[in-house]
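A.B. asks: below: sequence and its predicted model.
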Amino acid sequence: MKAFKIALLAGTLVMATGFAPDWTITVAKTDAGHLIGNPDATTKVAEYISYTCSHCADFARSGDPALKIGYVRTGKVSVEIRHLLRDPIDLTAAMLTHCGAADKFALNHAAIMLSQDKWLPVAASSTQAQRNRWSNPDRAAARRAIAADLDFYQLMEGRGYRTTDIDRCLADSAMETKLVQASRDDTVRLGLRGTPSFTINGKLLDNVHNWPALQQAIDAQLVARPADKP
């Protein structure tokens, strides 16, 4: 019903103004990810990413903008970003990107991913004392320690969040459970072996881990369905 209302609103906008909507600003929460674009797009891309993966950061720089501007904006393609969690840092970052309303996600995601070259070396050179804090059985306390040591608090405050907002999101045990379970389920269901990985309409793309290869797969899908309309 929600997807129908969004599509109906977009259609009304086109008829009233003569201009097609920019679908890159339409963001909706899914079970454990975020869908960007037309919910009724006939070509549905899913990204499976890890915030501690350098290749994912490369894709965020080169692939995400091209995908959104060239394909998602038109309404023919949507993209869902999902999380393949490799470690507690990944989970901490993912929980922060989910902090707040759905329309905050895209820039939260970009802020953390595009600053990876600053915080990942800090994580790699962490002290034993830091790693002990990150292993605290109180998982919310552990995530607060990770966020403090890697300057995630400063990053999110720059996005307009208060410290209390950040702490609340890091303590969201329901979100933790949802993200961890979805990561496990997606890995098993699709046989994911690395990041970034991609699906189109639910089918895993073999040996596709960068923007040129993904663009080729999307173009092939669009050519195969020339009658489809956004």
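C.D. replies: Arrived safely, thanks for sending.

A.B. asks: C-alpha from now on. contacts and neighbour counts both.
C.D. replies: Noted.

A.B. asks: next, the contact list for the residue nearest to the spatial centre of the chain, please.
C.D. replies: The structure's the chain has its C-alpha centroid closest to residue 81; by C-alpha atoms, centre = their mean the separation is 3.5 Å. For residue 81, the residues meeting the contact criterion (C-alpha atoms under 8 Å, 6 or more residues apart in numbering) are 33, 34, 35, 46, 47, 48, 49.

A.B. asks: give the buried residues for the longest helix seen in the chain.
C.D. replies: Within the chain, and with DSSP state H defining each element, the longest helix by residue count is helix 173-190. Under the neighbour-count criterion of 16 or more other C-alpha atoms under 10 Å, helix 173-190 has 175, 176, 179, 180, 182, 183, 187 buried.

A.B. asks: what do you get for stretch 208-222?
C.D. replies: Taking 16+ other C-alpha under 10 Å as the basis for neighbour counts, the residues of stretch 208-222 that come out buried are 208, 209, 210, 211, 214, 215, 217, 218.

A.B. asks: in addition, the following structure is provided for comparison:
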Amino acid sequence: MIRLIFALLLLPLLAGAAPAPRDWSKAVTRSADGAYVIGNPAARVKLVEYLSYTCPHCARYAQASTPTLRDTFIRSGSTRVELRHATRDRLDLAATVIARCTGPAGFAATSERIFATQEDWYERGTRFEQPNAARMALYPQGAKLRALAYGAGLAEIGKARGLSDAALTACFDDTAALLQIARMSDASWKAIAAASAPQPGGTPTFVVNGKAYATLDWAGLEKILRAAGAR
């Protein structure tokens, strides 16, 4: 009898011990062509973002979208985002290498930090690049980008995410990775042009469940995502 009473008392406690829902914002993979994919692979809403780290519109979008897109839509499993680089200049490429150097586990947070501090490192990088352009022109591509990343303060962002000087050097010297970024960027700009025609395209450009949208801010995109099933 005592055992039966104890079991009956325990049942409500066991029933309330349901496992916590999975946080899909921690699920990050890299596609075969190098794009980073964040969220539930089976998500109802599939968002593609073409981004540039030196694009001020992208920085404003990142700041406005993160609280809802990452912490609600992606976290819940209703939405998946695929991030594709559309590099615009050398500083953008240097920032791209830093973000990707942190790998799947650190990519999203590093990207957010790069966008959050864009004004600072972009100004520093521009000031550094102008007087040092002739000297850096003599460097190999990887060394040139690495010097620019250090001069702009981008390397500091990578180090704050746990990257050592040796790790940063290895990422900038990885010619295969640089070629992959170049190929992705070329494909991205072609996709952006197609989405924006007949107007010239820019970043950020979005694709939601196969349909492209250009010149959208977060408020406009949020409505589209919610209509598609983002929760």
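C.D. replies: On my side now, so go ahead. If you're wondering where the values come from, they're calculated on a predicted model, not measured in any experiment.

A.B. asks: re the thing from before, quick check: the farthest pair among the buried residues of stretch 208-222 of the first structure?
C.D. replies: Spanning the widest gap among these are 209 and 218, at 13.2 Å by C-alpha to C-alpha.

A.B. asks: so which of the buried residues of stretch 208-222 of the first structure sit within helices?
C.D. replies: 211, 214, 215, 217, 218.

A.B. asks: the second structure: which residue goes with the second one?
C.D. replies: Read that as residue 214 of the first structure. When the structures are aligned by TM-score structural alignment, the residue of the second structure matched to residue 214 of the first structure is residue 221.

A.B. asks: what about that match, distance to residue 213 of the second structure?
C.D. replies: Counting by C-alpha to C-alpha, to the nearest Å, the gap from residue 221 of the second structure to residue 213 of the second structure is 8 Å.

A.B. asks: quick one: the residue nearest to the centre of the first structure is in a helix?
C.D. replies: No. Using DSSP: H, G, I helix; E, B strand; the rest coil, the assignment for residue 81 of the first structure is strand, not a helix.

A.B. asks: just give me the neighbour total for residue 63 of the first structure.
C.D. replies: 17 (other C-alpha atoms under 10 Å).

A.B. asks: again, but for the one 3 residues further on
C.D. replies: Number of residues near residue 66 of the first structure (other C-alpha under 10 Å) recorded here: 15.

A.B. asks: what helix or strand does it sit in?
C.D. replies: helix 54-67 (DSSP states H and E).

A.B. asks: how far out from the middle of the chain is that helix?
C.D. replies: Taking C-alpha atoms, centre = their mean, to the nearest Å, the mean C-alpha location of helix 54-67 of the first structure is offset from the chain mean by 11 Å.

A.B. asks: mean per-residue distance, that helix versus the second structure.
C.D. replies: After superposition onto the second structure, helix 54-67 of the first structure sits on average 1.3 Å from its aligned residues (mean C-alpha distance after the TM-score superposition for the first structure).

A.B. asks: who's in contact with that helix?
C.D. replies: Where contact means C-alpha under 8 Å, 6+ apart, the residues beyond helix 54-67 of the first structure that reach it are 49, 50, 51, 110, 113, 114, 116, 195, 196, 210, 211, 215.
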